[in-house]
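**Q** here is a sequence with its predicted model. Questions after.
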Amino acid sequence: MWTDALLAYIHFAAIFAMIWFLSREWTLLRTGAGAVDVERIARADAGYGALAVVVVLSGALRAAYGLKGWAFYVHNPAFHLKITLFVLVGLLSILPTLAFLRWRRARRADPAWRVPETEWRAARRWILVELHLLALIPLAAVVMARGMIHG
C-alpha cells in the first residue's frame, strides 16, 4: 500500500510541476516577441520535458505495481484516452521546443537578435493548445478511476 501511495504522490507532484513549467513558458511568452527571455524559456521547457519523463515513468510504475494492477488499466478506454492525450501533447511540444533551442542559439550568437514575430505567435499558440489538452487529462483520469467506461 505504501508503494502505491508513494508512486501516486510522485506521479501527481510531477504532473503539477510539469503544468507549472508549461504555464511558465506561456507566461514568458506574454512579454512580446522582442522581449522574450530565451534562456529562461529554454530552461522552463527543459524542466517541462524532464518532468514529462517522470510523469510517464511514475505512471507506468503505478500501472504495473499499484493497487489496481495492469489489468485494470489495459482494458479501460479512459486510460487509453489519457495516454493518447498525453502523447498528443508531447508531439505538439516538439515544435515549440525546437523553436526555443533555435532562439537560444541565435541569441547566444548575436545578443541583439530578436525572436521573429511569426515564430513567437506560433509558439504561444502551440503552448496554449498543449495547456488545453492537458486540462482534459484529469477528466479522463476521473472517469478511468471510477470505472465509468468499460472496454
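**A** Received the coordinates, thanks.
**Q** CA only for contacts and neighbour counts going forward, please
**A** Will do.
**Q** now do the strands in this protein.
**A** Ranges of strands within the chain: none, based on DSSP state E.
**Q** can you give me the helices in it?
**A** With DSSP state H as the criterion, the chain has helices at 2-29, 38-65, 69-74, 77-92, 94-109, 117-145.
**Q** mind putting those in JSON lines, mean neighbour count included?
**A** JSON lines is the format used below for these (neighbours: other CA atoms under 10 Å):
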{"stretch": "helix 2-29", "mean neighbour count": "17"}
{"stretch": "helix 38-65", "mean neighbour count": "18"}
{"stretch": "helix 69-74", "mean neighbour count": "14"}
{"stretch": "helix 77-92", "mean neighbour count": "17"}
{"stretch": "helix 94-109", "mean neighbour count": "17"}
{"stretch": "helix 117-145", "mean neighbour count": "16"}
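**Q** one more to weigh against that first structure:
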Amino acid sequence: MQTVYDFQVKMTNGEQKSLREYEGKPLIIVNTASKCGLTPQFKGLQELYSKYNDQGLEILGFPCDQFNNQEYANIDETMNFCQVNYGVTFPMFAKVDVNGNSTDPLFKYLKEQKKGLLSSRIKWNFTKFLVDGHGQVVKRYGPTIKPSIIEHDLAKLL
C-alpha cells in the first residue's frame, strides 16, 4: 500500500529528498503562497511547529503559484519572505503545481486520498493535509481553516 513516504520532493536547492526521512512522524503538508490574503496562516503553522516539533510534528510547505500568481518567481525571495515576516523554521520545498497536467505526484496522491468538498481539486492556497506517523492521509482542511483548528486532530497523532 502506498504512503506519503513513497514520494520524493524537490528541495529549494533543486535536490531530491525522500519523504521516508519523516517516517513515524505526523505531518502537515500545505501548499503556500507569499502574497495571498491567507498568507498570515504562516504564523499559525509556525506556532504549531514550535509547540509540537519536539513531539515529532513536521510541517512541509510547498510554495505554489497557481492561484492568481501569488508567489515570488524566485524561491530565494519566497524563503526570505517566510523567514523575515513569519519566522518560518519548518521545511519549505521547491515550488509545485497542485492542479492540472503538471501536478506534483505528492499532491496528486494527497488529493486522491482525501478529496475536497465537491472534487479532489485544490481550490486555493493553504489547503492542508494531516498525515499520521504511518504515512496515511488522515484529513484534509480547506484554505480558510486556521492552523489552530488542526491542533485537536493533531494531538491524537502525537
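**A** Alright, I've got the coordinates. None of these values were measured; they are calculated from a predicted model.
**Q** TM between them?
**A** TM-score of the superposed chains, computed with TM-score structural alignment, normalised by the length of the first structure, equals 0.26; 70 aligned residues with a CA RMSD of 4.9 Å.
**Q** next SSE after the helix or strand F62 of the second structure falls within?
**A** Per DSSP states H and E, F62 of the second structure falls inside strand 58-63. The helix or strand immediately downstream of strand 58-63 of the second structure is helix 75-86, counting by DSSP H and E.
**Q** angle of that next one against strand 58-63?
**A** With axes from the mean of the first three to the mean of the last three CA atoms, to 10 degrees as the basis, helix 75-86 of the second structure and strand 58-63 are set at 120 degrees to each other.
**Q** what angle do the next helix or strand after helix 75-86 of the second structure and strand 58-63 make?
**A** As assigned by DSSP H and E, the chain's next helix or strand after helix 75-86 of the second structure is helix 105-113. On the basis of the same axes, to 10 degrees, helix 105-113 of the second structure is oriented at 110 degrees to strand 58-63.
**Q** pull out the buried residues from helix 105-113 of the second structure.
**A** Buried residues in helix 105-113 of the second structure, counted by 16 or more other CA atoms under 10 Å: L106, F107, K108, Y109, L110, K111, Q113.
**Q** and the helix or strand just after that helix, what does it pack onto?
**A** The helix or strand immediately downstream of helix 105-113 of the second structure is strand 128-131, counting by DSSP H and E. On a contact count with 3 or more CA pairs under 8 Å, 6 or more residues apart in numbering; DSSP states H and E, strand 128-131 of the second structure meets strand 27-32, strand 137-141.
**Q** one step back: between the buried residues of helix 105-113 of the second structure, which is closest to I150 of the second structure?
**A** Of all the buried residues of helix 105-113 of the second structure, L110 has the smallest distance to I150 of the second structure: 16.9 Å, by CA to CA.
**Q** from F129 of the second structure, how far out is the closest one?
**A** 7 Å (CA to CA, to the nearest Å).
**Q** between those two, what contacts are shared?
**A** When CA atoms under 8 Å, 6 or more residues apart in numbering defines a contact, the residues bordering L110 of the second structure and F129 alike are V137.
**Q** from K17 of the second structure, how far out is Q41 of the second structure?
**A** Counting by CA to CA, the separation of Q41 of the second structure from K17 of the second structure is 25 Å.
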